[in-house]
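Q: all I have is the shape, not the residue letters:
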């Protein structure tokens, strides 16, 4: 494909508008020799002269008139496009598209969403709940929220939560029928509901902490779902014991639909991160969300430290 010699077009158009190379140089803030050199380079690339030059003025040649008639409106459109693009990068209004799992929404975004929207009335969030990892570049998302162990290394990632509390859980009806496990090894004799990662196809590991050691357990699965929501729903229906982050079932624990199990062995999960491609770091709406989430994390950490000190 033939490359179009666009370098020097702005100089050419400025000469036409200002009426001389000296006036064009002043308008562009460069020396007259620089304007002359750029114009000559453009004419050399085109293979034809664009101006009749005299000591006092310049006049368009026929070729120059053809170029001006076509290039002037195109340059105006391009200038407008650049202006609007820059405004978008600096704008505090607009739509911010995010990809995240339901768990990420419940644990990381939902607790601060009302405050963020109130602080940034010009920003609209378009949220896609995706259990499966998606290509946020290809699908047009500005960013996403995932746990730190599920991030692509080519993304900018900002931690936005403390480590996430996990919990084993079951419905009272199940516990009444089968009893409650007292130790993680007891899970091997229970009906367990497991979660399979849609992206990797692997069953999510069940992990516990005992005597300061992080231990992985692999109980047999009576039911397997490709979403944490499915695990929670099946547990509510009394089909067995599940394991997930506590934030996703807080309401069910409050109502008594689900009960927590093996709490002394509960293990923290990795924190959530707000991540985005490098080219989006200058999007103002995204920068506002990043800074807001970082501030919320600091406030939460300070509050937790104060509570711990009082104890």
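A: Yep, it's here. Quick caveat: nothing in here was measured; it's all calculated off a predicted structure.
Q: hey, let's count contacts and neighbours off CA atoms from now on
A: Noted.
Q: show me what contacts residue 140?
A: Neighbouring residues of residue 140 by Cα atoms under 8 Å, 6 or more residues apart in numbering: residue 97.
Q: now swap in residue 99 and tell me
A: Contacts of residue 99 (Cα under 8 Å, 6+ apart): 127, 128, 129, 130, 134, 136, 141, 143, 144, 145.
Q: which among those count as buried?
A: With burial judged by 16 or more other Cα atoms under 10 Å, the buried subset of those is 130, 136, 141, 143, 144, 145.
Q: mind giving me a markdown table with those residues and columns for secondary structure?
A: Formatted as a markdown table, these follow (DSSP: H, G, I helix; E, B strand; the rest coil):
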| residue | secondary structure |
| --- | --- |
| 130 | coil |
| 136 | coil |
| 141 | coil |
| 143 | strand |
| 144 | strand |
| 145 | strand |
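Q: let me know the secondary structure of residue 113.
A: With three-state DSSP as the criterion, residue 113 reads helix.
Q: neighbours of it, just the number please.
A: 14 (other Cα atoms under 10 Å).
Q: ditto for residue 264
A: 11.
Q: what's the answer for the one 5 residues further on, then?
A: Residue crowding around residue 269 was assessed by other Cα under 10 Å; the count is 17.
Q: identify the residues contacting the spatially closest residue to it that is not a sequence neighbour.
A: Counting by Cα to Cα, 6 or more residues apart in numbering, residue 269 lies nearest to residue 164, which is 4.8 Å off, once chain neighbours are set aside. Counting by Cα under 8 Å, 6+ apart, residue 164 makes contact with 107, 245, 246, 268, 269, 270, 271, 272.
Q: 6 Å instead?
A: Taking Cα atoms under 6 Å, 6 or more residues apart in numbering as the criterion, residue 164 is in contact with 268, 269, 271.
Q: put this beside the first:
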């Protein structure tokens, strides 16, 4: 009898995503021994180990990583197909979203309670990370990112107004160090720098003058890779920070932060929900979009 080609794959995917057998077992609601046995049977059937097991961590072998790259997108497609086939008038299923930290107070916190109230059969998993994410490869239904960073082959739905980029500092910092009037004066100031989580590159501050764009690499001895921490450090008076105005709107309004260099700062598209074309028919995703539009439109 031909073996079931799907046998052990759900356990394999759970371990790969959770990073361990115990965590995978909790997700699948089975015992760790059952997960281990299923993975071991799959490895024996394939004739190659899929995981490197140590006392501290569980990692993928080269063969395991190759299998994950092929199987994970297919698994997402199968799950979506099953959910669509079983769809009723009430959207259901697990909606997995990847969002940047900036989107948590602007989108996630106002939308998710309304979504849960309107559609209690939709389960929600949210991963907060600023790095660019391969949606199908990581098993996400959709993501939220700044518009200019979304690939053109994705469907994009606007969630917020456009972003006006801002250089901000606390009133105490400006009182002690003065207010820069032009980007070239940043060399005399302390900048709080942002490092991209995935590439590791430091962000160069972008400006405009007479229709021309240019960037500045300001000096700074404090580097972070989290936007919320960036604003927090600026509020603490540790230097100037380059941030999206929608991320610090309340701090600018109440005077905890002050904007400088406004005539030189660009505007870019705001936050968008994005997803592959084939995913837009999913009732759970359509429900999120409808609720987000209802909740965020007045705020925009």
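A: It's in. Because the structure is predicted, anything quoted here is derived from the model rather than measured.
Q: TM-score them against each other, please.
A: Overlay of the two chains. TM-score (TM-score structural alignment, normalised by the length of the second structure): 0.63; 224 aligned residues with a Cα RMSD of 3.2 Å.
Q: closest to residue 181 of the first structure among the buried ones among the contacts of residue 99 of the first structure?
A: residue 130 (32.3 Å; Cα to Cα).
Q: isn't the closest one up against residue 101?
A: Yes - applying Cα atoms under 6 Å as the test, residue 130 of the first structure and residue 101 come out as touching, 4.9 Å apart.
Q: and residue 104 of the second structure, how close does it get to residue 195 of the second structure?
A: If you measure residue 104 of the second structure against residue 195 of the second structure using Cα to Cα, to the nearest Å, the figure is 20 Å.
Q: report the central residue of the second structure.
A: residue 99 (3.0 Å; Cα atoms, centre = their mean).
Q: what about that residue, distance to residue 130 of the second structure?
A: Residue 99 of the second structure is 7 Å from residue 130 of the second structure, by Cα to Cα.
Q: now swap in residue 272 of the second structure and tell me
A: 14 Å.
Q: between those two, tell me which one has more neighbours.
A: Set residue 272 of the second structure next to residue 130 and count neighbours by other Cα under 10 Å: residue 272 wins out with 23 against 20.
Q: and for the more buried one, nearest residue in space, chain neighbours not counted?
A: residue 158 (4.4 Å).
Q: likewise for residue 24 of the first structure?
A: residue 15 (5.0 Å).
Q: quick one: neighbours of that neighbour, just the number.
A: 25.
Q: and what of residue 290 of the second structure?
A: Residue 290 of the second structure: 11 neighbours (other Cα under 10 Å).
Q: in which helix or strand would I find it?
A: Assessed by DSSP states H and E, residue 290 of the second structure sits inside helix 283-299.
Q: just the buried positions in that helix, please.
A: 283, 284, 285, 287, 288, 289, 291, 292, 293, 295, 296.
Q: so which of those residues is the closest to residue 224 of the second structure?
A: residue 296 (29.3 Å).
Q: now that closest one, nearest residue through space, not along the chain?
A: That would be residue 159: by Cα to Cα, 6+ apart, it lies 6.8 Å from residue 296 of the second structure.
Q: assess the claim that that neighbour and residue 272 are in contact.
A: Yes - between residue 159 of the second structure and residue 272 there is a contact under Cα under 6 Å: 5.1 Å.
Q: find the nearest non-adjacent residue to residue 120 of the first structure, please.
A: Residue 120 of the first structure sits nearest to residue 92 (Cα to Cα, 6+ apart), 7.6 Å away.
Q: quick one, strands of the stretch 151-300 of the second structure?
A: 154-158, 163-169, 192-194, 205-209, 212-216, 222-224, 241-244, 258-260, 267-268, 271-276 (DSSP state E, counting those that start in this stretch).
Q: neighbours around residue 156 of the second structure, how many?
A: Neighbours of residue 156 of the second structure (other Cα under 10 Å): 21.
Q: next one: residue 231 of the first structure
A: Neighbour tally, residue 231 of the first structure, other Cα under 10 Å: 23.
Q: which residues touch stretch 146-162 of the first structure?
A: For stretch 146-162 of the first structure, using Cα under 6 Å, 6+ apart, the contacting residues are 270, 271, 272, 273, 274, 275, 276, 277, 293, 294, 297.
Q: start and end of that stretch, how far apart?
A: 13 Å.
Q: now do stretch 191-202 of the first structure
A: End residues of stretch 191-202 of the first structure are separated by 19 Å (Cα to Cα).
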